[in-house]
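>>> Based on what follows, work out the 3D shape:
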Amino acid sequence: MASSRRIFVVGGSGFLGQAVCRAALARGWEVLSLSRHGAPKQAAAGHGGPGDPLAGGVRWIKGDALEPDTFREHLAGCDAVVHSVGVLMENGYKRLADIGYRSSSSRSAPTYESANRDTALSMARAARGTAGVGAFVYISARDAIPFIDSRYISTKREAERELLAHRDQMRPIILRPGFMYSPARPATLPIAAGTKVFQALFDRTPLGCALKNTPFAKAASPPLRRELVADAIVNAIDSPGVSGILEIADIERLGARRSS
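Sure, this is the predicted structure:
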């Protein structure tokens, strides 16, 4: 049986964060999650009702990832922090107010710098200053995405570099997945199917050669099921030898590993 742990999830009400919380709770771990408003509304968090472990299993912390004084005391006793907050585009399509980032009249809308980099580094610095926090999980990305501002990936790489620079103080676990999908989010399924078709065409037909040196080559990576990524995260936390950057093949291997 896997050892009992306590983890602190930033973004526990988000798409991947929910799956991480469920995977950890299924192992009997204690889960805390940072949110501006504390416990999210059931509909907003995507809870399945009273039977959903998130409904009563997560301890929701009211705070702001960019303001350490609002969450620092809750890091005490935690074994790991999981950061799953971020934005793909700076157009307000994804509200971060309920997943650990405050967007208000006193602060401008989330940017790549604030959401993808600064929230992670704020959490990591607080975690390094807290005795007992041994690992920090950061959800990065495999590569730049065609037609998306290059700052999306550059800010993630900046966060990666600082986490790796302090690996002697806290174990960095940096995941670089591609597109993530889940039956729980039906809209992601056709995108995942299309990505798989494109990857097959890219790998097995002359189309791949023609597009090899174009931005489209970066889209030819296998999509990953959200639940597999979540299992990879909890398995990585529970494996002291896992550290550094985890590419798609590493994530697939860890996600398929049975808990012991």
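>>> only C-alpha atoms for contact and neighbour calcs from this point on.
Noted.
>>> in this structure, which spans are strands?
Using DSSP state E, the strands of the chain run over residues 6-10, 30-35, 58-62, 80-83, 135-139, 171-175, 180-181, 224-225, 244-246.
>>> Need the ones you listed in CSV (columns: distance to A217 and mean neighbour count).
Shown next, in CSV, are those (distance: least, C-alpha to C-alpha, whole Å; neighbours: other C-alpha atoms under 10 Å):
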stretch, distance to A217, mean neighbour count
strand 6-10, 31, 26
strand 30-35, 36, 24
strand 58-62, 40, 20
strand 80-83, 28, 26
strand 135-139, 22, 26
strand 171-175, 20, 24
strand 180-181, 18, 22
strand 224-225, 17, 19
strand 244-246, 20, 18
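>>> any chance of those strands in JSON lines, with distance to Q199 too?
Shown next, in JSON lines, are these (distance: least, C-alpha to C-alpha, whole Å):
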{"stretch": "strand 6-10", "distance to Q199": "32"}
{"stretch": "strand 30-35", "distance to Q199": "35"}
{"stretch": "strand 58-62", "distance to Q199": "37"}
{"stretch": "strand 80-83", "distance to Q199": "28"}
{"stretch": "strand 135-139", "distance to Q199": "22"}
{"stretch": "strand 171-175", "distance to Q199": "20"}
{"stretch": "strand 180-181", "distance to Q199": "15"}
{"stretch": "strand 224-225", "distance to Q199": "13"}
{"stretch": "strand 244-246", "distance to Q199": "20"}
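>>> Identify the residue nearest L211 in space, chain neighbours excluded?
A217 (6.0 Å; C-alpha to C-alpha, 6 or more residues apart in numbering).
>>> That neighbour is in contact with A210, isn't it?
No. Under the criterion of C-alpha atoms under 8 Å, A217 makes no contact with A210, lying 9.5 Å away.
>>> another one to check against the first:
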Amino acid sequence: MKQNLITIIGGNGYIGRSIAKHAINRGFNVNCISRSGQVKDGSGQSHWDKKINHIKGDALKPQEFKDILIHSDKIIHSVGILRAQSDEQYVQLNRDSAVSIAKYVDELSQQDNLARKFLMISSSHYPPFMKRYLETKEEAEQIIKNETKLNYVILKPGFIYSAKERWWSSPLKGPVDLAFNIFGGKQCSNNIVKFESSISLNEVCLAALYALESEEITKASLFNNDISKYAQMYKEKHNIIFTV
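Here you go, the predicted model:
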């Protein structure tokens, strides 16, 4: 197993791709597993992207990239879909893909007796009329907690914004935070939406790296306050300066 080798399942997505960028900049070796195995269309290829090992793979069939997982000491699951075409799609992408990766990594770790850290990107809220998004994420969380022996960390951020990666997300930060201040994280009537405060994409990425490196953070679920705290600690440790 190669130390400091991160494999990101869903590495072409909004969060996965950004974690990969930060990881490369911090000197990690990075594998990105995606259905295409290529750089996301229209994103171009930056200097850091050229350092990533892009691999084609199906998150529901982790045995297809067993050799990659065997040699990885850190695995991230960042697959997720907000607006699914069916309930089955929510279940497959948000729950089953995370569970299949987690259980397979757990199996490998028990076979070779090597410690691997598994980090899942989940959520603490759901957008309007998308309750199944959070439900399927949390179903995966419970299975990972109760049916594996993994050293896991689950990030549960609120609305993630980034002026650079998703320009339209920044204007939504204000309304989201206002709603959170009014409802205090409670669910609105009829379970239409559950509000949580917003958090920057960079904070989520740096907190993920901090959690993967930390020996103290284990079998933990991290919400906004923890994510912001650990991101700040990572910034100070590595003297990182950036804008949101």
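>>> quick one: TM-score?
Aligned and superposed, the two chains score 0.83 in TM-score terms (TM-score structural alignment, normalised by the length of structure 2); 227 aligned residues with a C-alpha RMSD of 2.4 Å.
>>> Next one: F28 of structure 2 from C188 of structure 2, what distance?
42 Å (C-alpha to C-alpha, to the nearest Å).
>>> Look at those two and report which has more neighbours.
More neighbours surround F28 than the other of F28 of structure 2 and C188, with 18 against 12 (other C-alpha atoms under 10 Å).
>>> Quick check: the aligned residue for the more buried one in structure 1?
Alignment note (TM-score structural alignment): F28 of structure 2 maps to W29 of structure 1.
>>> right, and its match touches R5 too?
Yes. With contact defined as C-alpha under 8 Å, W29 of structure 1 and R5 form a contacting pair (5.0 Å).
>>> Could you pull out the residues contacting both of the two?
Shared contacts of W29 of structure 1 and R5 (C-alpha atoms under 8 Å, 6 or more residues apart in numbering): none.
>>> From F183 of structure 2, how far off is the residue of structure 2 most remote from its centre?
Each residue of structure 2 has a distance to the centre, and by C-alpha atoms, centre = their mean the biggest one is for S189: 28.9 Å. With distances taken as C-alpha to C-alpha, S189 of structure 2 is found 11 Å from F183 of structure 2.
>>> rewinding a little: same drill for A217 and A210 of structure 1, tell me which one is more crowded.
Taking other C-alpha under 10 Å, A217 of structure 1 and A210 do not tie; A217 has more neighbours (18 against 11).
>>> Pick out the residue closest to the middle of structure 2.
In structure 2, the residue lying closest to the centroid (C-alpha atoms, centre = their mean) is I121, at 2.8 Å.
>>> The counterpart of that one in structure 1: what's it in contact with?
With TM-score structural alignment as the matching criterion, the partner of I121 of structure 2 in structure 1 is I139. With contacts defined as C-alpha under 8 Å, 6+ apart, the neighbours of I139 of structure 1 are H83, S84, V85, I174, L175, R176, P177.
>>> Could I get the full set of helices for structure 2?
14-25, 66-70, 87-90, 97-112, 131-147, 170-183, 201-213, 224-238 (DSSP state H).
>>> Next, the angle from the fifth one to strand 151-155.
Taking axes from the mean of the first three to the mean of the last three C-alpha atoms, to 10 degrees, helix 131-147 of structure 2 and strand 151-155 form an angle of 160 degrees between their directions.
>>> And the last one, by the same measure?
For the pair helix 224-238 of structure 2 and strand 151-155, the angle between their directions (the same axes, to 10 degrees) equals 110 degrees.
>>> again, but for the fourth one
Comparing the axes of helix 97-112 of structure 2 and strand 151-155 via the same axes, to 10 degrees yields an angle of 160 degrees.
>>> So for helix 97-112 of structure 2, what gets flagged as buried?
Neighbour counts over helix 97-112 of structure 2 (16 or more other C-alpha atoms under 10 Å) mark S97, A98, V99, S100, I101, A102, K103, Y104, V105, D106, L108, S109 as buried.
>>> now swap in the fifth one and tell me
Using 16+ other C-alpha under 10 Å as the burial criterion, the residues of helix 131-147 of structure 2 that qualify are 131-141, 143-145.
>>> tell me the angle of that helix relative to strand 117-121?
Relative orientation of helix 131-147 of structure 2 versus strand 117-121 (the same axes, to 10 degrees): 160 degrees.
>>> Give me the residues contacting helix 131-147 of structure 2.
Residues outside helix 131-147 of structure 2 that contact it (C-alpha under 8 Å, 6+ apart): 81-83, 87, 90-91, 94-96, 98-99, 102-103, 122-126, 150, 152, 154, 191-193, 219.
>>> switch to 6 Å and redo it
Helix 131-147 of structure 2 has contacts (C-alpha atoms under 6 Å, 6 or more residues apart in numbering) with L82, V91, N94, R95, V99, S122, Y126.
>>> quick one on the thing from earlier: quick one: which of the buried residues of helix 97-112 of structure 2 is nearest to S228 of structure 2?
A98 (24.0 Å; C-alpha to C-alpha).
>>> residue in structure 1 matching that closest one?
Here A98 of structure 2 is matched to A120 in structure 1, going by TM-score structural alignment.
>>> corresponding residue for L189 of structure 1 in structure 2?
In structure 2, L189 of structure 1 lines up with S170, judged by TM-score structural alignment.
>>> isn't its match right up against A163?
Yes. S170 of structure 2 is within contact range of A163, at 5.4 Å (criterion: C-alpha atoms under 6 Å).
>>> which one of the two has more residues nearby?
The residue with more neighbours, out of S170 of structure 2 and A163 and counting by other C-alpha under 10 Å, is S170; that gives 17 against 14.
>>> For that one, list the residues it contacts.
Y161, A163.
>>> What distance do you get for it to N191 of structure 2?
Applying C-alpha to C-alpha to S170 of structure 2 and N191 of structure 2 gives a distance of 25 Å.
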